[in-house]
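> predicted model and sequence follow; I will ask about them next.
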Amino acid sequence: MEWTGARYADGPTVEVSGRIAASPERVWELVSDIGLMPVLSGELQSAGWLDGASGPAVGARFAGRSRHESLGEWETTSYVVACEAPRVFAWAVTDPEQPSALWRFTLAAREDGGTELTQWMRLGPGRSGLSYAIDRMPDKEERIVFVRLREFERSMTATVDAIRRLAEGTATADEVRA
């Protein structure tokens, strides 16, 4: 992937995919389980449904707590903006109209009975912690965005692989812990 010259206002994206030898229904159980996501992420520390929600549905909200060596610790509220089992699960971070980031899992059934899983994310257009780093060093914006997108790419690749291993039964949650 090439991100040279990407600016935050451009809404840069990252996408990773992987083939999983498990049904879309099995993969859906994993990608729609927000409680599992902190196990798979080195950055997301916890996630929990809000307002009495117990699972994904359009309009449901969840809180997430994250930590990053350079950005510190923070909490966000995310809004489920797409939920079509077992095909699409997407959420907007902070504000569904002007999200600081938009995240999406897409599942496609394969002819062999497996699943093609894609994880996608877009920065902005709303402000995020990255915006504050850019405010402090505007001359380094492209480099800041590039580094962050590379971090996301590595993390998302590891997440898709961990979901594959869990869905295929070749690893337990403790074995895939980030």
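That came in fine, so what should we check first? Residues are numbered from 1 along each chain as shown.
> use CA for all of it now, contacts and neighbours both
Fine.
> counting by contacts, list what the strand ranked longest in the chain packs against.
Longest strand of the chain, by residue count under DSSP state E: strand 72-84. Based on contacts counted as 3 or more Cα pairs under 8 Å, 6 or more residues apart in numbering; DSSP states H and E, the elements that strand 72-84 packs against are strand 61-68, strand 88-93.
> Provide the contact partners of the longest one at residue level.
Under the criterion Cα atoms under 8 Å, 6 or more residues apart in numbering, residues 43-51, 53, 73-80 lie in contact with strand 61-68.
> what about the helices in the protein?
For the chain, applying DSSP state H gives helices covering 24-31, 37-40, 129-136, 141-168, 173-176.
> what comes up buried for the longest strand of the chain?
Judged by neighbour count using 16 or more other Cα atoms under 10 Å, the buried positions of strand 72-84 are 77-83.
> one more to weigh against that first structure:
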Amino acid sequence: MHDSVTVHMNATPSQVWAVVSDVTRIGEFSPETFEAKWVEPATGPAVGAEFRGHVKRNEKGPTYWTTSVVQVCEPDVEFTFGVVNGGKVINTWGYRLVEADGGTDVTEFFQLTETLPLKIYWALAGWARGKTNRNGMRRTLEAMRSVVEAEPAAN
């Protein structure tokens, strides 16, 4: 009920951080979440900040809004948030950045909360959803890589 994908980017951790922690840009990268916005009073990444994401499941639908709360916000290192349903985190998503080989290894990951309904779902359809998530994470990271590698590093 978890997985991750790592992509190397020829960019600094701070360049990558600027992209992964700006949820308002997710529509440029994600195949499923096509827009997101901070929930007031939040205006940017911070532990406890909330944002809403507009999702088109499997790129086909249904289309719905989710609310997420930032759980880890360590600049240039990790940005992690929990998707909330019924007042509880049901799924955690995040990005870990590690300086490597003159650039940054970026790992996107997810971890489903272990509840009985999610265990049943994962047992029945997990293979398909897992494949969709892996492909989506890779597509997201590759799209991010295209952007951060094209932008000049700030000095």
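Nice, I can see it. This structure is a prediction, so every number in the text was calculated from the model and none was measured.
> just to revisit the earlier point, export the helices of the first structure as a markdown table, with columns for mean neighbour count and distance to T94 of the first structure.
Conversion of the helices of the first structure to a markdown table gives the following (neighbours: other Cα atoms under 10 Å; distance: least, Cα to Cα, whole Å):
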| stretch | mean neighbour count | distance to T94 of the first structure |
| --- | --- | --- |
| helix 24-31 | 20 | 20 |
| helix 37-40 | 21 | 18 |
| helix 129-136 | 14 | 11 |
| helix 141-168 | 19 | 18 |
| helix 173-176 | 14 | 28 |
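> got a markdown table for the ones you listed, with distance to A109 of the first structure too?
As requested, the helices of the first structure are arranged in a markdown table below (distance: least, Cα to Cα, whole Å):
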| stretch | distance to A109 of the first structure |
| --- | --- |
| helix 24-31 | 6 |
| helix 37-40 | 22 |
| helix 129-136 | 35 |
| helix 141-168 | 14 |
| helix 173-176 | 24 |
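> the residue nearest the centre of the first structure and D161 of the first structure, how far apart?
To find the centre residue of the first structure, average its C-alpha atoms and take the closest one (Cα atoms, centre = their mean): that gives W103, at 4.9 Å. For W103 of the first structure, the distance to D161 of the first structure (Cα to Cα, to the nearest Å) stands at 17 Å.
> and what of L149 of the first structure?
Using Cα to Cα, one gets 18 Å for the distance from L149 of the first structure to D161 of the first structure.
> same check on P24 of the first structure?
Counting by Cα to Cα, the gap from P24 of the first structure to D161 of the first structure is 15 Å.
> what does A21 of the first structure give?
12 Å.
> what's the answer for S23 of the first structure, then?
In this view, S23 of the first structure and D161 of the first structure are 15 Å apart by Cα to Cα.
> likewise D95 of the first structure?
Computed with Cα to Cα, the distance linking D95 of the first structure and D161 of the first structure is 29 Å.
> check P99 of the first structure too.
The spacing between P99 of the first structure and D161 of the first structure, counted by Cα to Cα, is 26 Å.
> just the buried residues of strand 72-84 of the first structure now: which is nearest V31 of the first structure?
For V31 of the first structure, the nearest member of the buried residues of strand 72-84 of the first structure is C83. The distance, counting by Cα to Cα, is 11.0 Å.
> so what does that closest one match up with in the second structure?
Under the alignment (TM-score structural alignment), C83 of the first structure pairs with C73 of the second structure.
> R148 of the first structure now?
Taking TM-score structural alignment for the superposition, R148 of the first structure sits opposite R129 in the second structure.
> grab the nearest non-local neighbour of its match.
For R129 of the second structure, ignoring the flanking residues on the chain, the nearest one in space by Cα to Cα, 6 or more residues apart in numbering is W122 at 8.0 Å.
> just checking, the one you found touches M1?
Yes: with the criterion set as Cα atoms under 8 Å, W122 of the second structure and M1 qualify as a contacting pair; they are 6.7 Å apart.
> surely S30 of the second structure meets R139?
Yes: in this structure, S30 of the second structure sits in contact with R139. The criterion is Cα under 8 Å, and the distance is 7.1 Å.
> which position in the second structure aligns with L123 of the first structure?
By TM-score structural alignment, L123 of the first structure lines up with L112.
> in contact with the closest residue in space to that match that isn't next to it in sequence, which residues?
Ranked by Cα to Cα, 6+ apart and with sequence neighbours excluded, the top spatial neighbour of L112 of the second structure is N91, at 4.4 Å. Residues in contact with N91 of the second structure, defined by Cα under 8 Å, 6+ apart, are 82-84, 110-113.
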